[in-house]
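**Q** Provided below for reference: sequence and predicted model.
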Amino acid sequence: MNTTDTHRALDYFKAKVEFSTGPVELKHMLDVNDDINIIDVRYPADYAMGHIPGSINLPSDQWDNLDFLSHDKTNIIYCYSGVCHLAASAALHFAGYGYPVMELDGGFEEWKKHDFPIVT
């Protein structure tokens, strides 16, 4: 790894820490009623089978419908798992419109692994 790579790595991990959150942190935000907006970008059928309490389903074909996002709250976005890039793509899309965004690390699968509440 050369100096350029280490600078890029520093930038990457600094942004990752600043713009992502884990399931434990999200659960805490929900428990203390932090002013957040949770966006589930999975398919509607998957959302219907189970989702994080308080989340709003906004699949990729509806990303131009910005009515569900907030400029005044942090919009926490999640998809299926850590290998799914829908949440990152959505975060990039919404940030381009000036919305504050974070990505849930590990997505819905990681939330379930912690046995946190699920709404069906």
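**A** Here it is on my side, so go on. All values derive from a computational prediction rather than experimental measurement.
**Q** can we go C-alpha only for contacts and neighbour counts from here?
**A** Noted.
**Q** Now the element after the lengthiest helix in the chain, going C-ward?
**A** Determined from DSSP state H, the single longest helix within the chain is helix 3-19. Later in the chain than helix 3-19, the nearest helix or strand by DSSP states H and E is strand 20-21.
**Q** Give me the most central residue, this protein.
**A** Ile77 (2.2 Å; C-alpha atoms, centre = their mean).
**Q** Let me know whether that one touches Pro100 as I believe.
**A** No. If you go by C-alpha atoms under 8 Å, Ile77 and Pro100 don't touch, sitting 10.5 Å apart.
**Q** okay, now the one to match up with it:
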Amino acid sequence: MLSAVLSTPAAHPAEAAAHFAGRLSFEADVSDVRADLLAGETGIAVVDSRSQESWRQGHIEGAVHLPTAEIASRAASLIPPDVTVVTYCWGPGCNGATRAALEFAKLGYHVKEMIGGFEYWAREGFPVVTAAGAETRPVDPLTAPLAPSAAGVMCGC
């Protein structure tokens, strides 16, 4: 029987290394963003590119609310030029964070997209701010360990 996985050969290890290093230069996951926010990392700015209604429904504490359509006109007044911008939108089924990242890149910012978006932030049990205040939802065991490690890292990948 022909292998579905092996029917297309894997890339040469050097090509694979370049590919995966490239992906990491464009993406950050929610656990890494959370760790940096907890550590007080000043070299990043987390940007929520969703609508005002979505922002009120829930967002990451400390994020800057900057809908994609407003990035070109407002980014310079809100985001320092020397930070790496981390964009997020709803989740994997939404490309809003990708569009926002493109807008920041066109303005000359270093930028990464937070893969998983707000959905995975909430599903991993990280705190969110809503119109009613801060809340933490239960951890989804399909996305993260139910208890953080001794180091406080959720994912541990």
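**A** That came through, no problem. Remember, predicted model here, so these are calculated numbers, not experimental data.
**Q** State the helix or strand in which the aligned residue in structure 2 for the residue nearest to the centre of structure 1 lies.
**A** Ile77 of structure 1 maps onto Thr87 in structure 2, with residues paired by TM-score structural alignment. Assigned by DSSP H and E, Thr87 of structure 2 belongs to strand 84-88.
**Q** with structure 1 superposed, average distance for that strand?
**A** Once the two models are superposed, strand 84-88 of structure 2 sits on average 0.7 Å from its counterpart in structure 1 (mean C-alpha distance after the TM-score superposition for structure 1).
**Q** what's next to the very next helix or strand once past that strand, contact-wise?
**A** As assigned by DSSP H and E, the chain's next helix or strand after strand 84-88 of structure 2 is helix 96-106. Applying C-alpha atoms under 8 Å, 6 or more residues apart in numbering, the contact partners of helix 96-106 of structure 2 are 48-50, 67-68, 71-72, 75, 85-90, 110-114, 117.
**Q** Give the equivalent position in structure 2 for Lys113 of structure 1.
**A** The equivalent of Lys113 of structure 1 in structure 2 is Arg123 (alignment by TM-score structural alignment).
**Q** what's the answer for Leu58 of structure 1, then?
**A** Counting by TM-score structural alignment, Leu58 of structure 1 corresponds to Leu66 in structure 2.
**Q** wait, isn't Met102 of structure 1 in contact with Ile76?
**A** Yes. Counting by C-alpha under 8 Å, Met102 of structure 1 touches Ile76, with 4.8 Å between them.
**Q** Need the counterpart of Glu41 of structure 2 in structure 1.
**A** Alignment note: Glu41 of structure 2 maps to Asp34 in structure 1; criterion TM-score structural alignment.
**Q** Its match in helix, strand or coil?
**A** Three-state call for Asp34 of structure 1 (DSSP: H, G, I helix; E, B strand; the rest coil): coil.
**Q** Repeat that for Ala45 of structure 2.
**A** strand.
**Q** Setting aside sequence neighbours, what's the nearest residue to it?
**A** Nearest non-adjacent residue to Ala45 of structure 2, counting by C-alpha to C-alpha, 6 or more residues apart in numbering: Val85, 4.9 Å away.
**Q** so how far is Ala105 of structure 2 from that neighbour?
**A** Distance from Val85 of structure 2 to Ala105 of structure 2, counting by C-alpha to C-alpha, to the nearest Å: 9 Å.
**Q** Settle it for me: which of those two has more neighbours?
**A** Taking neighbours as other C-alpha atoms under 10 Å, Val85 of structure 2 and Ala105 compare with Val85 leading, 24 against 14.
**Q** The more buried one contacts Leu107, correct?
**A** No. Using C-alpha under 8 Å, Val85 of structure 2 is not in contact with Leu107, being 11.4 Å away.
**Q** Find residues that contact each of the two.
**A** Where contact means C-alpha under 8 Å, 6+ apart, no residue is in contact with each of Val85 of structure 2 and Leu107.
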